[in-house]
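Novice: can't give you the sequence, but here's the structure:
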C-alpha cells in the first residue's frame, strides 16, 4: 500500500515537472495583469543596470482596435534600488526609461522613473497609443542629477511584428 502511494506521488511530481518545463504559449486574447482582455500580454523579466545595482521588471499588454490599425500599450512594473551605499559613499538611485516606436519606426521617449530607496521598490504604470515597438533600459542616477549613468542595454519588450 505504501509503495502504491509513493508511486502515485512520484507520478504527480513527474507530470508537474514536465508541465512546468514546457514553454507557455500566449493565446490570441489573454487576460492581463489589469484583468481585462488584451490581444497580447506578457510579463517581462528583470532588466538590470550595467553594474547590477538597479533593476526593473513588470508586465506589458497590448489591445488593438477592431480594424487592427491602432493599439494601446500598457506597461506596469516595479523599479528596484539595489545600491545599499548612501550618497556620501557614491550610492545612486535606480532609473528606468522606456522608448516606443510608431508605425514609421521612429523612436521617442515615452516614460521614465527615478527611485531612491534601498532596499525597496517603486511601482509605475503608463499607457501609449499607436505603438509598433517598446524597449526599456535601466540605469543608475544621482539623487540630485538629471543624467543617468551605468545604463544597461536596451531590452525589447514588444514588437507588433512578433504577434
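Specialist: That came in fine, so what should we check first? Since this is a predicted model, take the numbers as computed values, not measurements. Residues are numbered from 1 along each chain as shown.

Novice: Please make it C-alpha for all contacts and neighbour counts, starting now.
Specialist: Noted.

Novice: Show me where this structure has its strands.
Specialist: Secondary structure of the chain (DSSP state E): strands located at 30-31, 37-38, 40-48, 54-64, 71-81, 93-101, 107-115, 121-129, 133-141, 155-159.

Novice: export those strands to TSV and tack on mean neighbour count and distance to residue 147?
Specialist: TSV is the format used below for those (neighbours: other C-alpha atoms under 10 Å; distance: least, C-alpha to C-alpha, whole Å):
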stretch	mean neighbour count	distance to residue 147
strand 30-31	16	37
strand 37-38	19	35
strand 40-48	19	17
strand 54-64	22	15
strand 71-81	21	17
strand 93-101	24	10
strand 107-115	16	11
strand 121-129	15	20
strand 133-141	25	6
strand 155-159	17	20
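
Novice: take a look at this one as well, against the first:
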C-alpha cells in the first residue's frame, strides 16, 4: 500500500513539474527575437488576400537584422479571364536603416479558388509593409490594390 502511495505522489510531482515547465517552453520565441502572424490583407473588393508569419532575428550586437516572411496568397476572383477575372498579387516593401522604401518581393497566383505558398528573407530592415492587388493574367499591370499594411517596425521593439 505504501509503495502505491509513493508511486502516485512521484507521478503527481513529475506531472506538476512538467506542467510548470511546459508553458515556458511554449512561450520561448526560438531563434527569433520577435515573431508574429499577419493578415489577412485584402485587395480592393476582397478578390485576393494574403496572410502569414513574420520573424525577426538580430545579430549579437543589435546592429543588423534579418526579417523572414512566410505566407500564402489566395486568388478569390471567381470570374473567368474573359469576364474580367484577375489573378492575386502580393508585394512587399522594406525600408532599410536609411528609411528608404524598396520593393523586396512580389508573387502572383492565378487559380481560383486556390492558393500558393511563398517565403523570403531580407537583411537590415527597419520596417516592412505588404500590399495585395490583382493583376491581369497575361499582362503585367497591377490594379485594384488594397492599402499598405505595416508588418514590422524596428522602432516598436
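Specialist: Now that the structure is in, tell me what you want to look at. Source: prediction; values computed, not measured.

Novice: Out of the strands of structure 1, which is closest to residue 20 of structure 1?
Specialist: strand 40-48 (16.3 Å; C-alpha to C-alpha).

Novice: Quick check: that closest one compared with structure 2, mean distance?
Specialist: Strand 40-48 of structure 1, aligned to structure 2 and superposed, deviates on average by 0.4 Å (mean C-alpha distance after the TM-score superposition for structure 1).

Novice: Touching that strand from outside, list them.
Specialist: By C-alpha atoms under 8 Å, 6 or more residues apart in numbering, the surrounding residues in contact with strand 40-48 of structure 1 are 26-32, 54-63, 136-139, 152, 155, 157, 163.

Novice: what do we get in structure 2 for residue 131 of structure 1?
Specialist: Aligned against structure 2 by TM-score structural alignment, residue 131 of structure 1 finds its counterpart in residue 125.

Novice: For that match, grab the count of nearby residues.
Specialist: With neighbours defined by other C-alpha atoms under 10 Å, the count for residue 125 of structure 2 comes to 22.

Novice: Okay, it and residue 8 of structure 2: tell me how far apart.
Specialist: 54 Å (C-alpha to C-alpha, to the nearest Å).

Novice: Check residue 100 of structure 2 too.
Specialist: Separation of residue 100 of structure 2 from residue 8 of structure 2 (C-alpha to C-alpha) stands at 63 Å.

Novice: repeat for residue 54 of structure 2
Specialist: Taking C-alpha to C-alpha as the measure, residue 54 of structure 2 falls 44 Å from residue 8 of structure 2.

Novice: same thing with residue 123 of structure 2?
Specialist: With C-alpha to C-alpha as the criterion, residue 123 of structure 2 and residue 8 of structure 2 are 53 Å apart.

Novice: for residue 145 of structure 2, same thing?
Specialist: Residue 145 of structure 2 is 62 Å from residue 8 of structure 2, by C-alpha to C-alpha.

Novice: who has more neighbours, the two?
Specialist: Neighbour count, other C-alpha under 10 Å: between residue 145 of structure 2 and residue 8, residue 145 has more, with 21 against 12.
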